Each structure stands twice: as C-alpha cells, then as structure tokens.
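S.K.: What follows is a predicted structure for the sequence shown.
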Amino acid sequence: MYKTLKECLMLVAALPVFWAGAAQAQQNYKMQPEAIQSRWAKLVSPANALKEYPRPQMVRAGWTNLNGLWDYAITVKDAAKPAVFEGQILVPYPIESALSGVKKALLPTQNLWYKRNVQVSGLKPGERTLLHFGAVDWQCWVYVNGREVGQHTGGYSEFSFDITDALKAGSNELLLKVFDPTGAGIGPHGKQVLDPQNIYYTPSSGIWQTVWLEVVPEAYVKGLKLTPDIDKGILRLKVDAGEGFQVEAIAWAAGVSTGSVSGSPGSELALPVKNGKLWSPASPFLYDLVVRLKKNGKVVDEVKSYFGMRKISIGKDAAGVDRIFLNNKPYYNLGTLDQGFWPDGLYTAPTDEALAFDIKAIKAMGFNTIRKHIKVEPARWYYHADKLGMLVWQDLVNPNQGLPEGSKAEFERESAAELAQLHNYPSVVCWVLFNEKWGQYDQKRLSNWVKQTDPSRILNGHSGELLYVNEVLRSPSPDAYVDADMTDVHAYPDPMNSVKQPGKAQVCGEFGGIGVFIPDHQWLTGSAWGYIQEKPAGLMAKYKIMNQHLQLFEKQGLSGSIYTQPFDVEGEQNGLMTYDREVIKIPFATLRLIHKALNPDLQVEGAVQELSRRFASLEMTTKNADLTEPGILYSAMLDQYIAGKRDVPFLKKMAMMATQAGDKPGAALAGSAYIAGMKAPLSTEDINSVVAFTKSTKDVGFALMLSQADAFKKVLGERKYTVDMMNMIFKGEMEPMMNEKQSWEAIEARVKPFGAPAEEILLRAKVVAFYNQQDWKAYVPLAKVYLEKYGANLSEQEKGMFQGAVDQHQ
C-alpha cells in the first residue's frame, strides 16, 4: 500500500542533495514593526518560513525548500548585477511586508535583486533538477552561476526551470532580478497600487510564494489535468509527459483501490469511479490518485495527487427558475468577498496555519462560498478549500484599468495560465472574468473563450457590470452579461436582485461593505473606510436585515450572494473580523443562525451544532467585539485626560475614539497632543497618524509635514503628499477667504510660502471658481494652463469636463 496524500504532503527535503548556504543565519533577521500583526507573525523565522510541501496536486518525495534568508539589493532599472547587496530578506515574504525584514517600496524605475548560495552534492546521471517558483510579481530573470536559465512574466502564476546543466558540485549561486511596475506597467496587478488608500492596497513585489528545488528522472510527469464527470461516473485525465511512454492511473479511497486506467500521455483517459462519493461543502470527499509513467513496463516516474467528484451547472428548479446547481441539485451560493491580504505578510500569509485559518473562519461563520477577489492564491490555499469544503468563485486578475498598449494581450496570456493552474481543484466552481468594468474589453469574445477553455465550470462574465451605490446606477451597460452563465449586480450597501435573463442564474456579486471601527485593531490610524459606518452594536441588526432581504430575493430567483467582506483590509474597516483576525464583530454562533435560512448545508438537522463543535477551538482564539456605545468609552477616556493622563499611546487612542464618537474638538485636542509628543525619527505609523489628525495648516502636524517633507513623501508617495498638503492649505488658508469679494491676489500672497502644493491648489481653485461662475473669459486661459501643467493628475472624467468647457468657449 502506498503512502497517503497527507503523509506525502508532510515530507520535507527527502533527498539530501541540496542544502542552504551561509545566508541562513537566523540572528540577522528581524521582522519590521507594523501597526498591527496577526498572531502567527511571531511564529515566523528563517528556519520555518512556509516549510510545507508547496504543490499538493502533484507530489513527489525529492524536494528541497529554499525559503529563508536571501541577500537582496534594489538598483535603478538598467543597472547591472550589484557588486554589494544591501542586506537580507526573508523569502517568500514580499519586500514591502514587515515579515520580509525589509519593508521597502519597489518603484517602477527600479529592479529588485535576490541572491543566495546552494550547496550541491551527489547528483546522479539521468536525473534533472528543477527550480520552482510559486509566484514572483511581476517579471523576473533567473541565473545560476552567472548563466541565465530562464525568464518569466506574470505575478500570479507558478513556473519552473530545468537548471541541471548550470549546476556544479559544491557551492552554486542563485540570482534573481525582478521588475515590478505595479500600476505603471501593462500587467494585471489586482488591488496593488503604489499609492494605497480606500479599496486599494500596498503592493507585494518580488518573490511572494515558496521557492523550491525538485529532483526528477530524465523522463517525468510534467503535469496533470483532472476533470470529474459525475454523470458518467468517470474522471477525465490527461498526463503531460514525453512520447513513447505509457501512463497508469489508480484511484484510491481510504487506502483501497477504486479504479484504474492505462493509456498514452497527452490523450484523454477515462478513469472509472464507480458508485462515486460526491464532493460538496457539506461532504468534501477527496479520492487519492497515483499516476505512474512507464517505459516497457518499468515505472520511471510516479506522482501522487487527489480529486473530487463534483459538478457545477446552471439548471431549472421545479418552478422553472434558472439557478446554480451543485451535483445536479439547486444550491444557494452564500459567499463572502475574500481578498487575501495580511497586515504582516501582505499577499503572503505568515504560516500555512494562517492560510487555512481564513477558510476555516469563513466556514465557521456559516458561508459555503468564497469569491476570491482579484488575486490568485498559492496552491495550498485551494488545497485547504478542497479539504475543508468551500466553493470558490475565482476572479481573473483584471487588466490594467487604463488598458495601455500591450495590456490586453498580457491579460489574456496571464489569464490562460491561471485557468490551467487552477483547473484540478474541485473547490473552484466559477470563473469571474471582469469586475465593475475595470479594464473591460471584448467581453463577448472573452466570455466564450473562457467557456470553451473550461466547459466544466460556470462563468460569471462580469461581476458588478451593473453597480448601484445607494440605489443609484453608476453607469449603464447596453449588452450586460453577454454570453455569461449568470447576471451579477453589485449593490452597496443594501443587496439587490440582479436582472433576469433566459438561461442565466441571478446573483448579487457584492453588497454590504459596512465600516465598523474596532479600537486597537487598525492598520491605518483614523481610517475606518466603508460604504456606510455602523457602531459595533448596530452591525448585527443591520447585517441580519440585509440577509432577510436576500431571503426574499431568493424566493424571486436569487441564486447566490457575496458579502463584502470577511476581514478588514488595510484602510478598509468593513470586514466581519479585524485585519489581524483577532476580533469578530458579530459572534460566530449568531452568524451561523443568520445564514441558516440561505445555506442549504445548515438546514440539515444538527448541522449548525456540528459546525459549532468542529470549529470550537478556532472560535476560542478570537474575541467578540465590545458592543459598548463608543461615546461611553470615549467619555471615560476624556475623564482620564482631564485627570492628567497624557502618555502617547493613550493620546493616540483617545484621538481615534473621539473621531468615532463625533467629538471633533476632542479629536483635535488629543490628536495635537499626540503629535506634539512624537519623537524623531518618525516611524511609518507616526507619519500615517500625523496625516490622519492633520486637516489644515492650523493643526500641529502641518509644520511637521512641511519641515520633514522627504520623510513624509517616502511613506505617502509624492502625489499623495502633495494632495494632502493642497487640501490642508485650502482648508486653513484659502477657504476662510473664499467669498463673493474674494481677492485672488491676497489669497496668492497668503499661500505662496507653501510652495508647489500651494501653486497647484491656487490654480485649481481659480479654474473651478470661474467654471462655476461661467466666467469663460477668465476660465479658458487659466484652464489651458491648469490642464497642461496638472492634467496628468486628473481623472478622465474631470479632465474631460474641463477640456470640454475650453473647447466650447475659447
């Protein structure tokens, strides 16, 4: 009998051919400070950085994990290999993250370099060595002993190179050059932006998934394609391997063989699965699979995998309503919008336990579906979803929204890789092509391309093509949801039913986004972004009412819904849990009861209680939100302030609580005292706090922002710093002088000492004033100057408005 898949996944560095060089000295590593961190961050070290087997869908014993400390350097884009490296970085955490030990930004004008040595001994004739990368964002060149072994483009796809011919006995240098322009390039980059705020977040550049070596025979299995067919009781199987070989595949359940098939690599084989157990969120049964590559009857390679027998489709229920079907039965997809960010690792979960925690927590809440939003996760995330039982709507990572030349082709190339990479996971049931018109193009053609590429899944061709905010449609769409399998509306904050179209299921692909402030669990001081704000005590009732409306919509044909979102993310405070995964804002038990009416799995007798027992230990590690009225908590702090309490952490928290309680004078008082007590040099958290509590030139923080401009620009970015300064100058100096008898000369004299930001806000104020007054004689020449100097900073809509008025009245 062979080892089970679980046993194989626990193997580490089974063949002692490779070992780390001296760069692994743990004493050189220190996690960078962060405002908050998850409980798993403190467990991370160079000795244990994500040591689990990284490819659960195709397991071999002979592998070596290369996660750990590497040397790094940042250079200008056209520079040669650096002679001296700046320090060490903990792989696979992105360079911008605290867990990397670096926490530096990578700009579009720069390259990031990685280097480490690997000792090699005992290489055998006829064996090949593969160097694997789970993901590197975005473009990279790989060198072994000074020899280029390959290039790769795409921040979400796994890749590997055969480096055998570049290796030598003894010490071998691995070198990686990375270019990641984020939004300034042509590649898909998801929610990563160089100037993170609101619904956009910090980039994750460079290596962000496991790096590893694997020893394989000369001829080996390169890949598997597994497609279940429950109607015919077979698994459709394709094996990627060389010609002139034979393939044998055997399915196992609990150590007992349940079927086998033999054939040629590259051809579709039908592996019988008689009386198969079906996979579903309620019963996520997985078969083990062994695939052997043979030559003249002799096994030359063997890999272990797994599969689930499930079917996803659109069908008509007993009343003739088009709905989502799972395993040939209607199944309401009750989901939440998971974005996969971490306060300490950004794109990279601190540990494998943390990676699985998110899925467990979402399941414990009573959801059966995750919409994985604008991100492709590591292979082990989907493995955990398969094992735990969770449906996944997988977003393709949208093209650059500006669609610069080359971005369409790059989107399609990277999307093809994503479709292939995630094909075998039974949890993935739906592809989401576009989201809210972000980079939308050729929707009909691309919808049909996705469906032809993978007919085994349903297609959400455009989630939120119709987007409503406060019941107002953002923009019409004349041929909405063309050739998709569902119609998908986004409605914030309150859910809506989507339009009915023949043969398509109706879903509400996003709703909610309720911002709830939880003291001491914020990534950004003073930020509690959400579509609406609610106090902790009010969230439960609001959320229950939303779900009651979903029940009404379900009776009218709604087949799925996605709540925004399970966890806070950076400046967004609209999760059901805090960003550090410490506080649940509605108790798990309450969420399960609310969700019971829509989740078919919870309607089975005893299911709610069983879910509670299953995740009892997880729930014990989280705290329920304090439902005390924020004003009462703040009032108690104000008493302490009056009594003389003035320590810096207290003042920071008091300023935040005052903001939430609506006491603007108290927020200004505590915020000013907090800023005044800061000590140089200012940390990133200090700088973000100054910005949060500085609204005008009259506030204490403004002088700090002026005198330490370089430090603020480094953290905020040049443009955000300029915009913040412009707003403060307008609020503190210009607004009091803006009236019917305003003197532009007097205003200019007043703001001139503040330099470039004052010059821009003054010109903008004049242009807007003359536009509103319809003083076209004064407007046209100033608007031309403004558009020429600052047009690149404007949205297309605003630029069009100003330019249109110029064209009409010049």
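M.R.: Nice, I can see it. Residues are numbered from 1 along each chain as shown.

S.K.: For the rest of this, base every contact and every neighbour count on C-alpha atoms.
M.R.: Fine.

S.K.: what about the strands in the stretch 401-550 of the chain?
M.R.: Per DSSP state E, counting those that start in this stretch, the stretch 401-550 of the chain has strands spanning 428-435, 458-463, 466-469, 472-473, 486-492, 505-512, 514-515, 532-533. These are given in chain order.

S.K.: mind putting those in a markdown table, distance to Arg128 included?
M.R.: Output for those, formatted as a markdown table (distance: least, CA to CA, whole Å):
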| stretch | distance to Arg128 |
| --- | --- |
| strand 428-435 | 32 |
| strand 458-463 | 39 |
| strand 466-469 | 52 |
| strand 472-473 | 57 |
| strand 486-492 | 46 |
| strand 505-512 | 46 |
| strand 514-515 | 53 |
| strand 532-533 | 57 |
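
S.K.: how about the ones you listed in JSON lines, adding distance to Val648 and mean neighbour count?
M.R.: Converted to JSON lines, these look like this (distance: least, CA to CA, whole Å; neighbours: other CA atoms under 10 Å):
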{"stretch": "strand 428-435", "distance to Val648": "43", "mean neighbour count": "24"}
{"stretch": "strand 458-463", "distance to Val648": "45", "mean neighbour count": "26"}
{"stretch": "strand 466-469", "distance to Val648": "39", "mean neighbour count": "20"}
{"stretch": "strand 472-473", "distance to Val648": "44", "mean neighbour count": "11"}
{"stretch": "strand 486-492", "distance to Val648": "37", "mean neighbour count": "27"}
{"stretch": "strand 505-512", "distance to Val648": "35", "mean neighbour count": "28"}
{"stretch": "strand 514-515", "distance to Val648": "26", "mean neighbour count": "26"}
{"stretch": "strand 532-533", "distance to Val648": "27", "mean neighbour count": "16"}
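
S.K.: another structure for you, compare them:
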Amino acid sequence: MSIPRNEYPRPQLVRTKWVNLNGEWDFAFDDQNIGLSEKWFHKNTSFDKKIIVPFAYQTELSGIHDPSFHDIVWYAREFTVPKDWQGQRIILHFGAVDYRAWVYINGQYAGSHEGGHVSFSLDITNQLTWGVEKVVVRVEDPSTDETIPRGKQSWVEKSASIWYTRTTGIWQTVWLEPVSSTNISKLGLTPDIDHGDIIVELEISGEFVNKKAEIEINFKGKRVASDTIEIFEPYNKRSIHLYNRKIFRTSFHHIGWNWSPENPNLFDIKISLKDNENQQILDVVDSYFGMRKVHIENGMVYLNNKPYYQKLVLDQGYWPQGLLTAPTDNDFKRDIELALGMGFNGCRKHQKVEDPRFLYWADHLGFLVWGECPAFPSYSEDAVARLTKEWIEIIERDYNHPSIIAWVPGNESWGVPFIKANKQQQHHSLALYHLIHSLDQTRLVISNDGWELTKTDICAIHNYNHGSKDETAKYEDFKESLSTKEDLLCSKPSGRGIYADGFDYQGEPIILTEFGGIGFKVGEDNGWGYTSVKNSEEFVADYRRVMEAVYASKALHGFCYTQLTDVEQEINGLLTFNREPKCDLTRIKEINDIWHTNIVKL
C-alpha cells in the first residue's frame, strides 16, 4: 500500500532526512472518555479500528467515513527510527491535529498541543528504545463548543447552509526528522526590494558558541550572494544584498527578479550551520523566497511599487473525499492552475489555514493568497485567547511564503456579533489587527472582511444583491451600490454598515471581497446559490452580467468572486465539488480579462 500524501510536508525549511508516518494507523472512538483512566496510551494497548492518516475519520479516504460526533478519538501505530539517526535528536512533527492533542511514545507522555490548524513538533528522543517504537495520540475535538476556532465546521451533525462536515483529529502529514543537538530551529526571510536585500533571521537551538552559518543564495541556477554569520547568540539577523554587477551586469529591476503572479521568480537559499573549531557540519536547511513588496498608497494596493488590481476567487479548500485534506499534492496544484486558467490572479483562502503544500504551489505558480483563520462562533475570553494563539502560530509557520499578501483575522462579524457598538469586541478586532502587524510588517491586514470594519488596510465589502437576470431593478441597485466610493461606503448590503461605530473610511483601497455565488446544478448535485441558472450558457451569461457591474465601478480596486468550487450543499462554484468545469472555462477567462481593456483606471 502506497503512503498517502508522501511529498515533503514543510517546503520552507527542508532537510534531506525524514520519515513519513502517514498510512494505516490503529484507531478508536472514546465516546465515554475512559481512555485516560484505562491508560490506552500504554504500548500494549490495541484499538478496534483502522484509519488512513492524514485523513479525518469523517472522510471517505480515511476508510471510516463516519460523519457523526465523536469528541474523543485515539490513534496508534508502530514505527522504527533509522539506525543511522542515533546520536541526534528525533523530532516528531504533526502538520495539523484538530483540535487538542496529547502524544505518548512507548507509553510515556511526550507533549501536547491545542489549536487545530497549524503544525507542532515534539522532541521524542528521550522516549525512544531504538527498537520497535509506538506512538499513541489522544485527540479532543468538542463538537458543539462554539468558543474554539472552527470556521465552516458545523456544530450540528448534518451539514447545512454554509456549514460543512467537521474534521476531527489528524488531517495533515505526520513525520519524523533527525536534527543535531545544535540546529537551526527557525528561519525568517524578509524581502526588501527597494534596496535589493533579503533579511535573514536565524534562531539556533542548542549550544551556539563558536558556531557559524554559511549562506548561499541562487537565482535561476546562478549564485547571486553568499555570506557567513558568526553565531554568538540564539537569535541572529543579517541583511544580504542580492545585486551583483559582476554576475548580472545590470539592475535586477530590469531583468525581472521580483515575484508576482506574472513572474513568480524565486531565489533558492541554503544555510549550513558549522562548528568553527572542526568545521563539522551540524545542520543544513534549504528554502526559497520571493522578492516582493505589498503596500497601500493613494487608495490602491501596490505590488512591487506598482498599482495592482486583484482578481481573486474565494477558495474554501474542501474536497469530497478528503474534506479539508487534499487527496494528493497535485490537487493543490490543479486548483491553482484551474483558477489561473480562468483569469484569476489569486484567492482568498476562506475560513481555513491551508496546508503549506498549497502555499508552495502558489509561490511557484504565481498565485496571490489572502490567509485566513477559522473564526470562533461565540465570543468569550477563552475564545479570544485561543484565536490569538493560533494567529501567532500561523504567521510563524507561513511568514516566508511570498504568495501571501494579506491576512484576514475577521469575517462578517463572526464571533463578534455586536462589534458595531460593543467596545470589547472592537478592542478584540483592533488587538488582532495590531498583533498581526507587530509580527508581520510585510503584508496587509483586513480587520473584519465584509462589513463593520474597525482599523483596516483594505475596505473589504460583501454584496450578493445582484439578483437574477429578470430582477432588473435589483441589479441596477447592485450596480449603483458599487458605482462610486460614496455609494460603496454608504451601502448596507446585509443591513450592516461598512464600518463599526467610531470608525470610518481612511482612504484605504476598496475591494469587493464576496459577491456572485451563482448556483448551477450539475448532475445529481442538489443545493443552493445566491441566484440560480439552468445551464452552462445561462451560467456564463449571468457571470458576465455580474462582472459588468463590478467593472463599471469607478472605485473598486479588485474583487473576490464566490467561489472556486461547490462545497457539499453549496452549488455556487465555478467548478463542481469534483472540480469539473460548469462551462467552457476560457469564456470565464475572457470575461475576467475584460479588466485589462475596459476597467476605469483609478
């Protein structure tokens, strides 16, 4: 049996040695919560089911395919560590486990993690026997707890409306890696295109005295820079200039060195950590980066110091057989290629922290990404703490990906229903906005995508009020509501104002970040859309009609169409849930490309 999802799972920090632990694991439901008292974590415990990791038990690909609620589940499998790894620290990595995880190695507690959407790692060296090892994982995923970040995962058993089948437990790759006791534990790469520099930040774990880091940077196979950092403390920072006249004999700005959807140029970087005394290599990591800059100016988004019109598509990242987990790595690539083929230049990854492999393909194919974390449904102090913790971990994991140009910490006042006037909920929104900027100065932050915005870098508006083709008056109102800056800022498309009380427009770019959602049933699929059509010709015509209203606006500086694919009962995608086109996709591209010739330049 082949190992599912066997690609290297951490593309921004690559080491050559690793072991994939995906595949068949033992599995059990613990509906009575007796596993701890009965010590199911012991090495000789056996479970009554089998599951295919990294697919959640609710999915078809897991081999279980049970959508009912089971709030506590257990996993177990045996493994062996390669003998030539002895003498090194052995790290056990989990791509993502929803929602709380406790990990045991050979019956001994190794560590825990809370947060269902990002990676965590444990040093399991001291628990190993160097024979046949056993890992046991206990997971809690409270089905109806509305204070945990859950996004679109339904808190009732049957999915309905905009809420989908839940994901419980391991849903991204599990893997092992050996590292030296002195190793590179963190790598930050910050581009500065105005000076032609890449700012490299290294954190060193272990004994750092009398060590050095040798850095080599290549662009399209050519060495462009190298440097050596003498290590005197755990945290190290160096700005490395990339422009080298001897190699390029011209400015980078004239040969297309920056990263963009049109030219997704990437630099390769290798860092070797060495002992100064004996020149022993302690650690080697490979990564990559893109030289790109995002900022706002004159009411527009600028990419690499030029105004850039964003043509995004809402992407929720669900698959019929794997739910939140893509069946294969190629599924990530294909989704991006389909979107690019329709004339979109990016996506808003909606209510999901996506697998780093998606971001890898976005970086390499040239696809902008707005990153978003699932919201909690109900406000509480615990909910605030949980969401804040996840955002810190999200930014740490995904900071180096050039494709990500914006973070979206809030959506349509989810979890903060009284933000219009409630000062506590407004402070929460402001706190996330400033926290994210304090961690990441290279990207934009949208405080509450849709309406009731507080402090924000983009005025992001949702409006599905385009009506059907026969509702001409409704369509004209929709078109007028987008027409000018004044019309957009005065609109209340869902009965809510664009800004919360005490906040107003400060000149930020205005983007229509949700609209469309034209429903079209293909085959036996049943469901809903914001409007509906009966065939592919009507589908293309209605898409054109809606986009003509967007392109007629004198104030919009981009859009995000809902949505890329159908998801369960939502049949309002440009593609079916199985990624089958609902029409000739070149016709969608023709409509999206109208912007190049007809849109009013801001």
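M.R.: Cool, got the structure. Just so you know, these numbers come straight off a predicted model, no measurement behind them.

S.K.: For the two chains, what TM-score is obtained?
M.R.: Scored against TM-score structural alignment, normalised by the length of structure 2, the superposed chains reach a TM-score of 0.85; 528 aligned residues with a CA RMSD of 1.9 Å.

S.K.: Report the contact partners of Ser456 of structure 1.
M.R.: Residues in contact with Ser456 of structure 1 (CA atoms under 8 Å, 6 or more residues apart in numbering) are 227, 311-312.

S.K.: Now which residue in structure 2 aligns to it?
M.R.: Mapped onto structure 2 by TM-score structural alignment, Ser456 of structure 1 lines up with Thr442.

S.K.: Val376 of structure 1 now?
M.R.: Under TM-score structural alignment, Val376 of structure 1 pairs with Val353 in structure 2.

S.K.: Touching stretch 292-310 of structure 2 from outside, list them.
M.R.: Contacts for stretch 292-310 of structure 2 (CA under 8 Å, 6+ apart): 191-193, 258-260, 345-346, 402, 405, 442-444, 457, 507-510, 557-560, 602.

S.K.: Now which of the residues you listed would you call buried?
M.R.: For the contacts of stretch 292-310 of structure 2, a burial check counting by 16 or more other CA atoms under 10 Å picks out 191-193, 258-260, 345-346, 402, 405, 442-444, 457, 508-510, 557-560.

S.K.: all helices for structure 2, in order.
M.R.: 245-248, 329-341, 356-365, 381-398, 423-439, 472-483, 485-490, 536-551, 585-592, 595-598 (DSSP state H).

S.K.: among those, which is the most enclosed?
M.R.: helix 356-365 (a mean of 22; mean count of other CA atoms under 10 Å).

S.K.: about what we covered before: residues near the match of Val376 of structure 1, how many?
M.R.: Other residues within reach of Val353 of structure 2, judged by other CA atoms under 10 Å, total 23.

S.K.: same question, Val239 of structure 1
M.R.: 25.

S.K.: Which residue of structure 1 is paired with Ser119 of structure 2 in the alignment?
M.R.: Aligning on TM-score structural alignment places Ser119 of structure 2 opposite Glu158 in structure 1.

S.K.: pretty sure that match is touching Ala135, no?
M.R.: Yes. Glu158 of structure 1 is within contact range of Ala135, at 5.1 Å (criterion: CA atoms under 8 Å).

S.K.: Tell me which of the two has more neighbours.
M.R.: A count of neighbours by other CA under 10 Å puts Ala135 above the other of Glu158 of structure 1 and Ala135, at 24 against 21.

S.K.: Trace the more buried one over to structure 2, please.
M.R.: Per TM-score structural alignment, Ala135 of structure 1 is aligned with Ala96.

S.K.: how far away is that match from Glu354 of structure 2?
M.R.: 10 Å (CA to CA, to the nearest Å).

S.K.: list residues touching both of these two?
M.R.: Common neighbours of Ala96 of structure 2 and Glu354 (CA under 8 Å, 6+ apart) are His117.

S.K.: show me what contacts the residue in structure 2 that Val239 of structure 1 lines up against?
M.R.: Aligned counterpart of Val239 of structure 1 in structure 2: Leu202 (TM-score structural alignment). Neighbour list for Leu202 of structure 2: 184-188, 234-237 [criterion: CA under 8 Å, 6+ apart].

S.K.: hmm, back to that, out of the contacts of Ser456 of structure 1, which comes closest to Val397 of structure 1?
M.R.: Ile312 (22.0 Å; CA to CA).

S.K.: What is the aligned counterpart of that closest one in structure 2?
M.R.: Match for Ile312 of structure 1 (TM-score structural alignment): Val294.

S.K.: burial of that match, as a residue count?
M.R.: 19.

S.K.: Could you measure from it over to His65 of structure 2?
M.R.: To His65 of structure 2, Val294 of structure 2 is 43 Å away according to CA to CA.

S.K.: With Thr328 of structure 2 instead?
M.R.: Distance from Thr328 of structure 2 to His65 of structure 2, by CA to CA: 18 Å.

S.K.: out of these two, which sits in the busier spot?
M.R.: Neighbour count, other CA under 10 Å: between Thr328 of structure 2 and His65, His65 has more, with 16 against 13.

S.K.: Can you find the partner of that one in structure 1?
M.R.: His65 of structure 2 maps onto Lys103 in structure 1, by TM-score structural alignment.

S.K.: How about the contacts made by the residue lying closest to that match once chain neighbours are set aside?
M.R.: Nearest non-adjacent residue to Lys103 of structure 1, counting by CA to CA, 6 or more residues apart in numbering: Glu96, 4.2 Å away. The neighbourhood of Glu96 of structure 1, defined by CA under 8 Å, 6+ apart, consists of 102-106, 202-205, 346.

S.K.: Right, I'll call it a day here.
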